[in-house]
Structures are given as structure tokens and as C-alpha cells.
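J.: A predicted structure for the sequence below; I have some questions about it.
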Amino acid sequence: MTALAGPMADAFWATSLRRWNTVCWVLFAAMAVGLVAIDRPGGSKYAALALLGSVVLCYAALDRFPDNPVVRPHVYLSVLVLALGGLAYLRGNYAALFMVTLPHYWMFGRTPRVSMGFLGLATAGTLTGSVLRQGSWTVQFFSETLVSTVIVVAVGVLIGLWAHSVVAQSTERAELIVELERTQAELSEAHQRQGAADERERMAREIHDTLAQGFASIIVLAEAARAGIEGDPARSAQQLRSIESTARENLAEARELVGSGAQGGQAAAGSVAGTLRRTLDRFAEDTGLAVDADLADLDCDQQSRIALLRCTQESLANVRKHARASTVGVVLARQQYGVELEITDDGTGFVVDESTGFGLDGMRKRLAELGGRLTVTSSVGDGTRVLAVIPVADTEGTESTEGTEAAESAAGTESGATA
């Protein structure tokens, strides 16, 4: 078959073969009947029947058994070339067979060059047979046989090249469609993998900011209660109650994570100020540290409330574990550029660039998802300042970008790490 491949080429050639098969078999039968019934017996008649029979047998074998190892397309075309030349020499009536089998050179040629090569051989063979039959280069040969043959061959070449180009373009488009479908499938799979990775990261962040912090608080309270159970039993009893309360909250958080896909629906229920106030009261009760809070009564969306709560919880957890502070300050305010949450402590501080914990990075990513930013300013011995900014819509429902740029410029003048 032709060198073209693909669904479009296969369909084209299959349809063409079915149509021409009928024409070819009718022609073969008509020629055989004509040779048997009309021509007188003789050597040329039997030779013509033998040539026609060889073409019919090869074509039938290729048609019925296309994958047979004996009669391949080039074998059939070679037999056809010889048969046309022989019929032109023996009988002179090759025109019908030549015209009907003309598409076979394009159907069975591997490439356009091969197809045109066999077609050229067939043309030369038939013309040579005609000359030998007439015995000389007559005027009739040039005016009738040569001219008609050249016209038929030229038309056949043009039609064949056109059909080949159409099928080539169709095949190229089909291959492009297959490639696009494969690319879309790969992109879809990549998006699914990225979505799963994002979901795992989000779940890890929620677990770190809720359950892990709760368990850390339980451990600290349990150690303190055990240490003071003899010297200050009342204090230990209070710490045990805090352990119980924290454990219940952790259980509720776990159920919320499982039930809502880490959306934190109950964690930030109510106003932002009220939620943060309850968190700060629990922190002061558990640690005994002084907490100075200035919390504005703000109204913001659910995701912003959750982000502000998680930033507060993470910052307080860091104060509890690392700062050795005596006072913690928390300011929640509405600025022109959005909501601003500032948490400070008078603890030991740290080198921001050397921080490798998951908590700060989790806060940065959480705020970045909302278009916000986190600025951490600290140095050894000077305490720590954490500033979280979340842009919000203005009264017309559009985001205030000028104020955000001003806040970023102001934050950039301070030493620290900015996300």
C-alpha cells in the first residue's frame, strides 16, 4: 500500500479500493469474454488470455490476501506493466485495461516516486508494444496512440498527485489531532497530580496549624501539671482542665478536617476579633504570659478569617516554644490597603534567615493564596514582630492596589524576611 499512514489515509484507500474493485472485475470479465467469444483461435489469443489471467490472479491474491508473502504490491504492478505491453503488442486493445488500472499505481505504490515510476514503465511498455505491432513509427501512431496515451497519463499523474497531497494533509491533520489529544491527556493528568499535591500540602498545613499545635499545647500543659501537682495542685487542676479542653478542640478540628476537606468552617466562626480574643485568652491562661490585645471589630470573608486565625495560632505557638517572652502584643486593624495583623513579643528573638520551620512557610503560602504577604522582623535579643497583611475589596468592590503597594514599600524598609 501507499506510504501514507493514519486513519484518514486508511479510510481513503479502503473506499477507493472497494469502488475500483467492482470496475476492475467487470472489465476483467468483459475482456475475457471478448477474447474467448470474439477472437479466432490462435497463439496470440491464448497468449493474451494468459497475460490477462496473470493480472487477474495477482490482483485477486492481493485483494483477498493483502498480507500474503508472495504477491506484494510491487509484484502486481510489475505483472500489470508486462501485461499491458504484451496486450498492446498482441491485440492492440489495451486502452480500457490501461485506464481502469491507472489508479492502481497510486493505490499500491509505496511513494509518489514509485507510483510514477511504474506508471512510466507501463506507458513506455504499451507504446513500445504498439510500435512493434504496427511495424514502424506511423503517422497514425503519433496522431492517435501517442497523443491519447500521453493525455491519459498526464491526467492520471495530476489526479494521483492531487489525491496524494489531499491524503497527506488529512493524515497530517489526523496525526496533529492525535498529538493534541495526547497532550491534553498529559496536561489533564499533570493538573490532577498538581491538584492532589496542592491538596496534600493544604491538608498538611491545616494539620500543622490545628492538630499539631493542639498536641504541642497538650504536651506543654501536661509537663507543667505534672511538675506542679504537689506544690500547686490548684494550678495543676486548671492545667488538666486546659488539656481536656484542648483535646476536645483538637477532636472537633479533626472531625472538621475530615468532614469539610480542610476548609476550617467552624474554626473561624463568628467575628475575627471574637475568634482571636478567645484564642488569646486561652493562650494567656495556659502560659501565664501577659497579652496586650487591640482588636478592631472587622468584617471579612471566611478564608481571610481562617488565615488570620492560623497566623495568630502559629505565632503564639512559636512564642510558647521558642521566645521565652513575658509579654505578647496583638493588633488587628483595618487599613486602606486591607486587614493588618501584627503580633509582637519581647522574647529572645532569632535570625530570620536561618529559620527552617514549616510554620512560617505555611503562613506565607496561606496569605499568598489570598494575595497577602507576611513580614517577619526579628534579631537575637530584640524580640520578634510578625506582620500579616491581607488585601480586601474597597467600597466599590475593587481591590485597593495603591495601599497594598504602600504597605509593601513600608514593610521593605524593615529588616526581616518577607514573603
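T.: Everything's here; your move. Numbering: from 1, shown residues only.

J.: Could you use CA atoms for every contact and neighbour count after this?
T.: Fine.

J.: before we move on, which element is residue 203 in?
T.: Secondary structure from DSSP states H and E places residue 203 in helix 147-207.

J.: can you check residue 331 too?
T.: Element membership for residue 331 (DSSP H and E) is strand 327-335.

J.: The helix or strand just after the helix holding residue 203 vs helix 147-207, what angle?
T.: Sequence order places helix 213-227 as the next helix or strand after helix 147-207, per DSSP H and E. Compare the direction of helix 213-227 with that of helix 147-207 by axes from the mean of the first three to the mean of the last three Cα atoms, to 10 degrees and you get 20 degrees.

J.: Got another one to weigh against that:
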Amino acid sequence: MTSVHVWDRTRIGWHLAFGVFVLVGVVLVVADSQVSGGRRAIVLALLAVLCASYARFGARALNREPQGQVYVAAAIALTITMYALVPVMAVLLFALYPQIWSLLPTRRAVAATAVTSLSVGAVVLVQGDFTEDAVGWASFIVISLFPSILLGLWITRIIEQSHERARLVAELDTTRAELARVSHEAGVLAERERLAKDLHDTLAQGSTSVLLLLQAARKALHGDMSRCEQHLVLAEETTRENLREIRSLVAALTPAELDGASLPAALERLTSRIGRELDVAATMTTTGEHRRLAPDCEVALLRVTQEALANVRKHAEATTVSVSLDYSPDDVRLSVTDDGRGFAPSARLAGGFGLDGLRSRVRHAGGSLDIHTSPGNGVTVLVRLPAGG
């Protein structure tokens, strides 16, 4: 939005008003039989000069060009001269005063108004031979100068406030557009991070699982064929679930594990699968009354479980794995525990997002994540989400 000065909005009106007052002046001076032919000709010539000055300087000055001072000076001199020659030309003052305030800065407008009014009063005194009536009219003109200036200042202040509001509105629109741009960029970045975490927690982990299963199948190929078959079946199952995850991510749907299934059922499938993959004792327990959680909370619990089990698969060398989901009135708690190697709390697991991704996801859902571990004592991942989740 661009601010438009109030004078600019009525520019055509200013031109018409000036033309009307000039036309009225012409009619009055021509119709006044008391005006001599010589004075009439001089006044009409001065009117022509005034119109030329307005066309050359005044009209352009209304476009905010710095030519207003030239026109106002000429207009004051011409108008006072015509008034001195023919008093009916005082009608031009109705056009002159508004032009003074529209074309000059405030202080100069006050000075120009004072000069004009005092000049008119001086003409009245001189032409009236300083009689009592002339002094009275001159005094009235001088006294009326003060309310005229106050009115001009008041109107100018209103216009300045309007201009300031227009500037503030323009700044607000600019700020709003910038905020929308920043918000859009932040949303794009957040969505990229979310997709990266989803890809890590699903496709990357699933591909790792398939790779490990195929390696195990190769080892069993020339020995235990039933074991080889079992590994191949699990690899095929994992690959199919990866494909389902890809379709879900592309369609921006819920995770494939939660599509048409409850969270406990999805966690049960994950736990059962890792037990079969690693040939370890894997258990999943649910306590409390099951209830649906907000989608982002269920996704967070699912992804934490997937990541924790993936770390068990890659690092733990565990013999038992347990997953526990507890629904209580105040919160929902998830724990994933293994009896594997564990690690030092200060250590970080390799592999991209890992534990940092878990914490970020849980924090986004409004919960907290704690990891309890030490070398040789396994790992316990604890997640707590508020009941409102």
C-alpha cells in the first residue's frame, strides 16, 4: 500500500474551485459599472497573469513539486493588487488562503497568511483614508487572522495524522508480508525436518533390518535352510512395510503401522518382529485403559519405539527386550528396555538423527524423554506425554 496525500486526492477539485473563483471575479469586475475601463483592463490582465502562474507553478505544486512557494508569492502579490484596484476581487481570497496552506510548509503558511491578511487590512486603511469605518474593518481583518491561522493549523494537523496513519499502515503491510514469508520459510524447514526424521525412523531403519536379515540368510544358506527361509520371509515382510511407509509419507497420511490399527497393536507387531529377527525374548505389555491420543503423540511414541528397537538391533547384542505402554489419568508412559551392552551416557550413537531426533520429536509433542544406561547394563528409554496429548 502507498500512502496518498489528502491534497492529491482532491486535485481536480482544487483546479475547478480556482477556475470558479476566477470566473466569478471576471463577472464581478465586468459587471461593476463603477470600475473604470482602465482599471478593468488592468485587473483582467492581472487575472490572466494569475491564471498563467497557476498553470505554470500552482497546478504542478499540487503534485507535490517544490514550486508552490513561487506560485504563492505571485498569487499574493497579484491578488492584493487586484483587490486594491477593484475591491470585489476580494473573492479571490477564498481560493488563495486554501492554496497557501496546501502548497507551503506549516510555518511558511502561517507567515503567508499573516502577510496576506495584514496587506488586505493595509489596503482598507489606505483606501478608507484611515476613517473610523476603515480602521474598524482593518481591525476586524487583523483579528480574524488568528482564528484563520488556528483553523489552518488544525486542518494541517489532521492531514499530517492521516499521512502518518497511511505510513504506519504501509509499514504494517510490509511487516505482515515479511512475517508471512518468514513463517512460510519456517514451515518449510520444519516440514523438511519432519520428513527427514520420518525417513530415518522408518525407511532407513527398515532398510538396515532388511540388510541384516539378508546377511543372516546368506550365512544360513548352506546350513539351516529353515532358518534361511525365516530370515527371507522377515526381509520380505519388512520390505513390504517400507513400501507402505513410502506411500504414507507421500500421501501425508499417518504411519503405515497406525493405519487402521491401535498404538498398542502397532507396538506389539514391532516387538514381535524384532524378537523373531534377533531370536531374543521380546515382550510388549499395555497397562491402563487404552484411549486414542492425538496423531502427533501416537506417531511420536511409535517412532521412539522404532528407533529404540533399531538401536537394539544394531548395537545392543541383547538377549531380552521389553516394551511397556502405560495409560494413566495424568499421562501416557512408554518404556523400551534391553539387557544389552549399554553405553556411556556421554556417548552418542552414530547414525544421523538417532537420539537427538527422538528428543526433538517427543518435545514437539509436549512430552519428555529420558535415557538410562551405562556400559554393560543395557538401555532403558522412557517417554512421558501429557494426558491431553
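T.: Happy to help now that I have it. Every value quoted in this text rests on a predicted model; they were computed, and no experiment measured them.

J.: Superposing both, give me the TM-score.
T.: Both chains were compared after superposition, and using TM-score structural alignment, normalised by the length of the second structure their TM-score is 0.86; 384 aligned residues with a Cα RMSD of 3.0 Å.

J.: Mind reading off the mean deviation between the helix holding residue 203 of the first structure and the second structure?
T.: On superposition with the second structure, the mean distance recorded for helix 147-207 of the first structure (mean Cα distance after the TM-score superposition for the first structure) is 2.2 Å.

J.: Which strands and helices lie in contact with that helix?
T.: helix 7-37, helix 112-134 (3 or more Cα pairs under 8 Å, 6 or more residues apart in numbering; DSSP states H and E).

J.: Compute the inter-axis angle for the following helix or strand past the first one and helix 7-37.
T.: Right, helix 7-37 of the first structure. Remark: after helix 7-37 of the first structure, the chain's next helix or strand is helix 43-64, criterion DSSP H and E. Put simply, helix 43-64 of the first structure runs at 150 degrees to helix 7-37, going by the same axes, to 10 degrees.

J.: Other residues contacting helix 43-64 of the first structure?
T.: 28, 32, 35-36, 39, 68, 71-73, 76, 79-80, 83, 86-87, 90-91 (Cα atoms under 8 Å, 6 or more residues apart in numbering).

J.: in the strand holding residue 331 of the first structure, what's buried?
T.: Going by neighbour count (16 or more other Cα atoms under 10 Å), the buried part of strand 327-335 of the first structure is 327-330, 332-334.

J.: Equivalent analysis for stretch 244-260 of the first structure, please.
T.: Within stretch 244-260 of the first structure, the residues scored as buried using 16+ other Cα under 10 Å are 246-247, 249-250, 253-254, 256-257.

J.: cool, stretch 53-69 of the second structure as well?
T.: Residues of stretch 53-69 of the second structure classed as buried by neighbour count (16+ other Cα under 10 Å): 53-54, 57-59, 61-62, 67-69.

J.: Then stretch 43-59 of the first structure?
T.: Those would be 44-45, 47-49, 51-52, 54-56, 58-59, for stretch 43-59 of the first structure by 16+ other Cα under 10 Å.

J.: re the thing from before, which pair in the buried residues of strand 327-335 of the first structure spans the largest distance?
T.: Distance extremes for the buried residues of strand 327-335 of the first structure: the farthest pair is 327 and 334 at 23.5 Å, using Cα to Cα.

J.: what stretch of the second structure does the strand holding residue 331 of the first structure fall on?
T.: Using TM-score structural alignment, strand 327-335 of the first structure corresponds to residues 320-328 of the second structure.

J.: re the thing from before, for the strand holding residue 331 of the first structure, give me the average deviation versus the second structure.
T.: Per aligned residue, strand 327-335 of the first structure averages 2.4 Å (mean Cα distance after the TM-score superposition for the first structure).
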